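Participant: this is a predicted model, with the sequence first.
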Amino acid sequence: MLVIPYHKQSSFPCFQLHPHPLIFHLTLPTMKPITTPLYLSLFFITLFLTGQSQPYTPVDNITLACGNSGQPTNDLLRTWTGDVNSKFTPIGNASESITAPMSSTASQVPYTKARLSRSEFTYTIPLSPGQKFIRLHFNPDTYNNNFQRSNSLFSVTAAGFTLLKDFNASVTADASGGSPLVKEFCVNIETGQRLDITFTPSKDAYAFINGIEVVSMPTGFYYTSSPNFIDTSASSYPIRNDTALEMVYRINVGGGPIAPDEDTGMYRNWDSADDKYLDYLSKQFSVLPQNNTIELNFLTVPEYSAPKRVYTTGRSMGMNTTINKSYNLTWIFPLDPKFYYLVRLHFCEFESDITEVGDRAFQIFIANQTAERLADVIVWSGANGNPVYRDYVVGMFKPPVGSEKKVNLYLVLAALQKYSYTKYNDAILNGLEIFKLSDSTGNLAGPNPDPRTQVDAPKVPPKSSPGKKKSTPVVGIIAGVASGLVFSVLGYMVFRRRWKVKDSGSCNKRMKFTTTPGSSYRCRCFSLAEIKAATKNFSDAFIIGAGGFGNVYKGCIDSGVTPVAIKRLKPESSQGVHEFETEIEMLSELRHRHLVSLIGYCTDKGEMILVYDYMAQGTLRSHLYHTNKPSLPWDQRLQICIGAARGLQYLHSGVKGTIIHRDVKSTNILLDDKWVAKVSDFGLSKGTTDMSTTHISTNVKGSFGYLDPEYYRRQCLTEKSDVYSFGVVLCEVLCARAAVIHTEELKQASLAEWAKSCHEIGELDQIIDPSLRGNIIAECLNKFTDIAISCMHENGTERPSMTAVVRELEHALQLQQSAEGKSKCPGRNVETETSCSEQNCATNDSIKCISATIFSEINNPSGR
């Protein structure tokens, strides 16, 4: 056994000899309570420091500073007891005991020293019966050069449960934000039992521990017999005494961090960073209400349920009904697969406007399943200012994608679709806790995170991880919105299930890419030398476009004969391997006049490069707004829309099965030298060969402003999601403005919502491109706006198919061309035989009339 001390501890002249009196009494229960004036002075000092006495007093409150002797402490409010030469000295091989300095800069007990061993050792702790917290404190570091930081690999068992298996503390700490690291578990101790905690090193590795806490909890607090079980396979899932729990997340939503000594007596740590788990839209639009003056009444749940600060802050969608129709409040939490989880949500209505039943009602979805169809905190708690929590158990058994070791749990709060049930179409959450439940074998251990590049013996170890691992969002529904890229997984998605369409030829070369060994595609495999030659070694002079994925270059291949567009993905691109592979897989199998053609790819030396036909006229968006290019005439815009619609029609119904593009937008519609529209960018596409499938359950991805709200809300992808996005494109074509403008006033931020609201109140003239006014035949405008509005219907089943969209757009073009053949609209450069009549050209006044009458049967839905 190796005991490693640290340098001279920090001193606290006023308090270092006087621990927290209440804790002192609890830690040593055989001692009589101190009743001297000194004790009373310390008692009132404690009340001053903590603000109030704690609502729960644990029966057992053991804190071991491993590798220490006596009671070394620089913690004002807790007493840490050393395990050296005490009743807590572990049983094991002690022949290796030496003393050496620790290289870490940690100066807080219990991280100032450590106990290490290359052999198994066990702590035996006598306890009273009941349910307990076990907290294991780790500060991974290199100890005296004999124990390298990266070589700490071991397992931990306690009370018959496997808490950790082949646990790499340094890798885990780096992935979670840096040292120190605390792992918290819950176990039940039967009458007459003791707690044995055993550390077993893996082969050629060592085990270590800096500190151990064992703290009692109220009976039945987390061991609840009746949580809401979110699964159709069972109606209940009691958390019995033969279950162990691991705390995975504990968050003070919308508020600041809460330290263990500020908890309710159980020394729990509450994180504050719920925003790092939010999806893009939630970060943009959610608000942080708080009320620090409200008097809380714990009538429904015990006062020790959570600190009062948890219930006086929160995160809500806000009171703007229009905005709340456009997004859901969504968090994404990465979890270990193949376990059940207890999800505890803390609520308290503290806003003065929310006092009655029905004032604020909303929906709750957990792991893409409905947890609450009608959540009303006032109903649950009884009144404003009354805290309450709700427990849910959910199974996370979907296997990870590729090499990913985590699966994402989506927690979604959604505004109600019908306003009749609520006064404020809003949702709120104050706090949350997520616990992993042990499996049938008593195991809680999950895999270690993927390791980072490590230095075994750094002179000054990093205080935090150089690159904190992010959750993928995507997407609650859910997330992943943020220009369609926020929740894309970077470079880890491998060995995915392949989807094949009908054979259309042989592949020229076999793909040299590690994610799909031996796979082949029906397109050309370029060498990096060929790509460099085509782009003059990626010269900036050849760049024709750029984005989050990287640069697009114009190049020439085949001895300079064939012009091409070359997209080079950056290593840090959020599109990553999965999207790269999908693009190749889809486009190498598909050939259509209105789909961009993929010529080939390059994967030499870790590159991810795609080579396409060169589209001389660029993107559709580049001809609509933010451009110096001439305005496109209306009939040409119509022809472009028809071409793009035909491309989507082919994807939805022109091949074996259905392909859903999932990122339809004006920048993904390209124009060749003859102005033929071609749909591009298939990195997010999904396909199925099962013709009976009505939807695909998948993480939400897409681009902000174009995303189907029904898909975002329910996470069920259908071809009607593409139809919605195409409806937004039609609005862009008509209005010549972006799908989202953050600088516009709130009601105009979303083009889709603005177009529908203007149409509903008869103000369609406000959104049409000024260059088109007087140039669109009234009947054609009627037909076009009818198509666009119907495409963006809230209910996907009521949207037209792309076949119907193509047919109606062709009809609109016929109406326009037929009228142009007979007349000339003012302001157009089209020579025709006769002058324009008021009936043929849509003026501003007639547009108002059209908007108010022709589509009066199409109502703007009340919510999402």
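Facilitator: Arrived safely, thanks for sending. All of these numbers come straight from a predicted model, not from anything done at the bench.

Participant: hey, let's count contacts and neighbours off CA atoms from now on
Facilitator: OK.

Participant: name the SS class of the residue lying closest to residue 752 once chain neighbours are set aside, please.
Facilitator: Leaving aside its chain neighbours, residue 752 sits nearest to residue 728 (5.8 Å; criterion: Cα to Cα, 6 or more residues apart in numbering). Under DSSP: H, G, I helix; E, B strand; the rest coil, residue 728 falls in the helix class.

Participant: quickly note the distance from residue 728 to residue 65.
Facilitator: From residue 728 across to residue 65, the span is 61 Å (Cα to Cα, to the nearest Å).

Participant: coming back round to it: so the residue nearest to residue 752 touches residue 708, yeah?
Facilitator: No. Residue 728 is not in contact with residue 708 according to Cα atoms under 8 Å; the separation is 9.8 Å.

Participant: helices along the stretch 451-600 of the chain, start to end?
Facilitator: Under the criterion DSSP state H, counting those that start in this stretch, the stretch 451-600 of the chain contains helices at 528-535, 576-589.

Participant: so which of those gets nearest residue 154?
Facilitator: Within these, the stretch nearest residue 154 is helix 576-589; the backing value is 32.6 Å (Cα to Cα).

Participant: and here is the other one:
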Amino acid sequence: MGGPLLTPENDTLGRRWENDAEYLHVNSSVLVVTANPSSIKYSVSVTQETAPNMVYATADMMGEDANVASPSFNLTWVLPVDPSFSYFVRVHFCDIVSQAMMNTLVFNLYVNDDLAHKSLDLSSLTNGLRVPYFDDYVAHASGDGLEVLKIISPVKSLLFPGGGFNKKVVFFGSAVVAVTSVLLIAVCCYCCLAASRKKSPQKGGNGNGNGHPWLPLPLYGLSQTSHKSNTASCISLASTHLGRCFMFQEIMEATNKFDECSLLGVGGFGRVYKGTLEDGTKVAVKRGNPSSEQGMAEFRTEIEMLSKLRHRHLVSLIGYCDERSEMILVYEYMANGPLRSHLYGGELPPLSWKQRLEVCIGAARGLHYLHTGASLGIIHRDVKTTNILLDENLVAKVADFGLSKTGPSLDQTHVSTAVKGSFGYLDPEYFRRQQLTEKSDVYSFGVVLMEVLCCRPALNPVLPREQVNIAEWAMAWQKKGLLDQIMDGNLTGKVNTASLKKFGETAEKCLEEYGVDRPSMGDVLWNLEYALQLEETSSALMEADDNSTNHIHGIPMAPMESFDNSVSIDIVDRGGVNLGTGTDDDATTSAVFSQLVHPRGR
């Protein structure tokens, strides 16, 4: 409220935040106040991904000509809605007006004529000033209310014909005790596909059973299932990134009753089917095995993790179903399936070297976002070629977060946990010490790199003993400088020598025995991008010096200078998304990654 237009380039999740002026019912009753964006104090539960600091640093308060003494005075916003739908509402608050005293800002929050939150005291909720806070609601358009995100009905689409926007909605923020009040409300436009889904009203009232036209949403809780009927009364998860709660009948219709002809694969969690929703959207439906001991834990972990994440290189979760004790997850459909099927064991045409590099870069971006995008970081713990999926354009996306774990806090170096993962990809240090770090994912990704190059499984027990484990076998050839002798025969004579060398060096660093000697995913991403550049150039390449810093012919070589290990590097996604800031993790930087910390290395 009161802030400038924020475009997707200014938001970490690519959302658009509009100024509220055109929605204000009475402009003269409002005075815009601002604060220094850097003064906003984010918490563990409210981060930059929740809303940019500029959203919390601007606000509307009652103007000088407003009759603030009147108990009926309201700050009012009016928006057009379609009465045929229900809507998701998220309101953002931050007390940037109070200077020192707490508990001086108290107001009521109304949606329609219903009291959504009585005597809302921001300082009590946040234990401080300038600390952001948000709350979520579902509003029904049968009356008047602030309608923000459509919740799709089973019998209607988002393009409901003939409905039109014939209702106005009014959102009231009523001041009752405080001399001044601040109300911030934002529309999470980026999450339109994540709107909750409610079944058409049936006998017995609305979905929540209490007759209220809105209901607060629980934080990361699963849907509430009625044991008195075969349908679930679904309450959407709090995060707007999570999709709708499907009815089991919808899943049956989408998969043609789990037709075996639609089976895409079988994993540790269960079977995966191809499905089609009523609007024609193709989806992948993962049905958990009820006899699996870890099934429910992985089911909950996957939902909770994906509710916090959204990235171009992470598979998106559309929704879930837990009706009838089912554990069903519905994902976006990845037309080209797992990376492994393009490497061996199938009849698909082989990927070119450039395509393989682009796939590895996409997966590295997804993992780098996992490690740095969340407040504490997330460790995937099961990185392998079957969990890297390709869409119709061969864009790689990381999938399967059932084993994922929140990373260590700032004052910790690791997370102590039981060993889980896939044999052949397990970090040996994690296996020995049961201490999990982001570098465990780096090791697994190193195995993936060798798998991409050699087109063979991570473990193959039918081979001679020294060849069973691809990591050990490929590392032996890499150390001899003969990695080209074991690469996929389809690549022979088609790979730029300098690009292959950089790729091999990167994989070698990932597969170091100790995590402290491995690079971060940001460094891995950088080097893979560099290998792709070397592949794309048609000019002759030459070695700059013995430390494997490569030089592209025709581009002047900058004189080598001493460098400072503290130099930070911004890793930027090609789509414009800032992927974080990387710094060199090792006290002695290896020759392989010298260009990563050198200001002119690239």
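Facilitator: Great, that's in hand. Keep in mind it's a predicted model, so treat the numbers as computed, not measured.

Participant: out of the helices of the stretch 451-600 of the first structure, deepest packed?
Facilitator: Ranked by mean neighbour count under mean count of other Cα atoms under 10 Å, the helices of the stretch 451-600 of the first structure are led by helix 576-589, which reaches a mean of 21.

Participant: after superposing, tell me the mean distance of it to the second structure.
Facilitator: Superposing on the second structure places helix 576-589 of the first structure at an average distance of 0.9 Å from its equivalents, by mean Cα distance after the TM-score superposition for the first structure.

Participant: for residue 535 of the second structure, see how far away residue 353 of the second structure is.
Facilitator: From residue 353 of the second structure to residue 535 of the second structure the distance is 8 Å (Cα to Cα).

Participant: ok, and the closest non-adjacent residue to residue 277 of the second structure?
Facilitator: Closest residue in space to residue 277 of the second structure, ignoring its immediate chain neighbours: residue 254 at 5.3 Å, by Cα to Cα, 6+ apart.

Participant: verify the contact between the one you found and residue 275 for me.
Facilitator: Yes. Counting by Cα under 8 Å, residue 275 is a contact partner of residue 254 of the second structure at 4.8 Å.

Participant: check which helix or strand the equivalent of residue 532 of the second structure over in the first structure maps to.
Facilitator: Matched to the first structure by TM-score structural alignment, residue 532 of the second structure sits across from residue 813. In this structure, residue 813 of the first structure sits in helix 802-820 according to DSSP states H and E.

Participant: intersection of neighbour lists for residue 353 and residue 535 of the second structure?
Facilitator: residue 495 (Cα atoms under 8 Å, 6 or more residues apart in numbering).

Participant: quick one on the thing from earlier: what's the match for the residue nearest to residue 277 of the second structure in the first structure?
Facilitator: Going residue by residue (TM-score structural alignment), residue 254 of the second structure aligns to residue 534.

Participant: now do residue 414 of the second structure
Facilitator: Checking with TM-score structural alignment, residue 414 of the second structure has residue 695 as its match.

Participant: who's in contact with its match?
Facilitator: Contacts were defined as Cα under 8 Å, 6+ apart; by that measure residue 695 of the first structure touches 716-718.

Participant: same check, this time on residue 22 of the first structure
Facilitator: Neighbouring residues of residue 22 of the first structure by Cα under 8 Å, 6+ apart: residue 43.

Participant: pipe the helices of the stretch 451-600 of the first structure into a markdown table and attach distance to residue 517 of the first structure per row.
Facilitator: Shown next, in a markdown table, are these (distance: least, Cα to Cα, whole Å):
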| stretch | distance to residue 517 of the first structure |
| --- | --- |
| helix 528-535 | 19 |
| helix 576-589 | 12 |
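
Participant: closest one to residue 513 of the first structure among those?
Facilitator: helix 576-589 (9.3 Å).

Participant: counterpart of that closest one in the second structure, which residues?
Facilitator: Taking TM-score structural alignment, helix 576-589 of the first structure hits residues 295-308 over in the second structure.

Participant: what's the matching stretch in contact with?
Facilitator: For stretch 295-308 of the second structure, using Cα under 8 Å, 6+ apart, the contacting residues are 220, 222, 237, 239-242, 269, 288-289, 316-317, 327, 329, 374, 400-404.

Participant: among those, name the ones in strands.
Facilitator: 288, 317, 329 (DSSP state E).

Participant: show me what contacts the match of residue 254 of the second structure?
Facilitator: Applying Cα under 8 Å, 6+ apart to residue 534 of the first structure gives the contacts 555-557, 560.

Participant: again, 7 Å this time
Facilitator: By Cα atoms under 7 Å, 6 or more residues apart in numbering, the contact list for residue 534 of the first structure reads 555-557.

Participant: just the buried members of these?
Facilitator: By neighbour count, with 16 or more other Cα atoms under 10 Å, the contacts of residue 534 of the first structure hold 555-556 as buried.

Participant: for the contacts of residue 534 of the first structure, which one is nearest residue 374 of the first structure?
Facilitator: residue 555 (56.9 Å).

Participant: what residues are up against the equivalent of that closest one over in the second structure?
Facilitator: For residue 555 of the first structure, the aligned position in the second structure is residue 275, judged by TM-score structural alignment. Contacts for residue 275 of the second structure (Cα under 7 Å, 6+ apart) come out as 254-255, 282-285.

Participant: buried set for stretch 496-507 of the second structure?
Facilitator: 496, 498-507.

Participant: ok, so of these, who is nearest residue 321 of the second structure?
Facilitator: residue 507 (39.4 Å).

Participant: mind listing the helices for the second structure?
Facilitator: Along the second structure, the stretches classed as helices by DSSP state H are 53-56, 122-126, 248-254, 295-306, 353-373, 428-433, 438-454, 470-479, 497-510, 521-536, 594-597.

Participant: now those in JSON lines, with distance to residue 383 of the second structure?
Facilitator: Shown next, in JSON lines, are the helices of the second structure (distance: least, Cα to Cα, whole Å):
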{"stretch": "helix 53-56", "distance to residue 383 of the second structure": "33"}
{"stretch": "helix 122-126", "distance to residue 383 of the second structure": "38"}
{"stretch": "helix 248-254", "distance to residue 383 of the second structure": "28"}
{"stretch": "helix 295-306", "distance to residue 383 of the second structure": "15"}
{"stretch": "helix 353-373", "distance to residue 383 of the second structure": "9"}
{"stretch": "helix 428-433", "distance to residue 383 of the second structure": "14"}
{"stretch": "helix 438-454", "distance to residue 383 of the second structure": "6"}
{"stretch": "helix 470-479", "distance to residue 383 of the second structure": "14"}
{"stretch": "helix 497-510", "distance to residue 383 of the second structure": "13"}
{"stretch": "helix 521-536", "distance to residue 383 of the second structure": "13"}
{"stretch": "helix 594-597", "distance to residue 383 of the second structure": "24"}
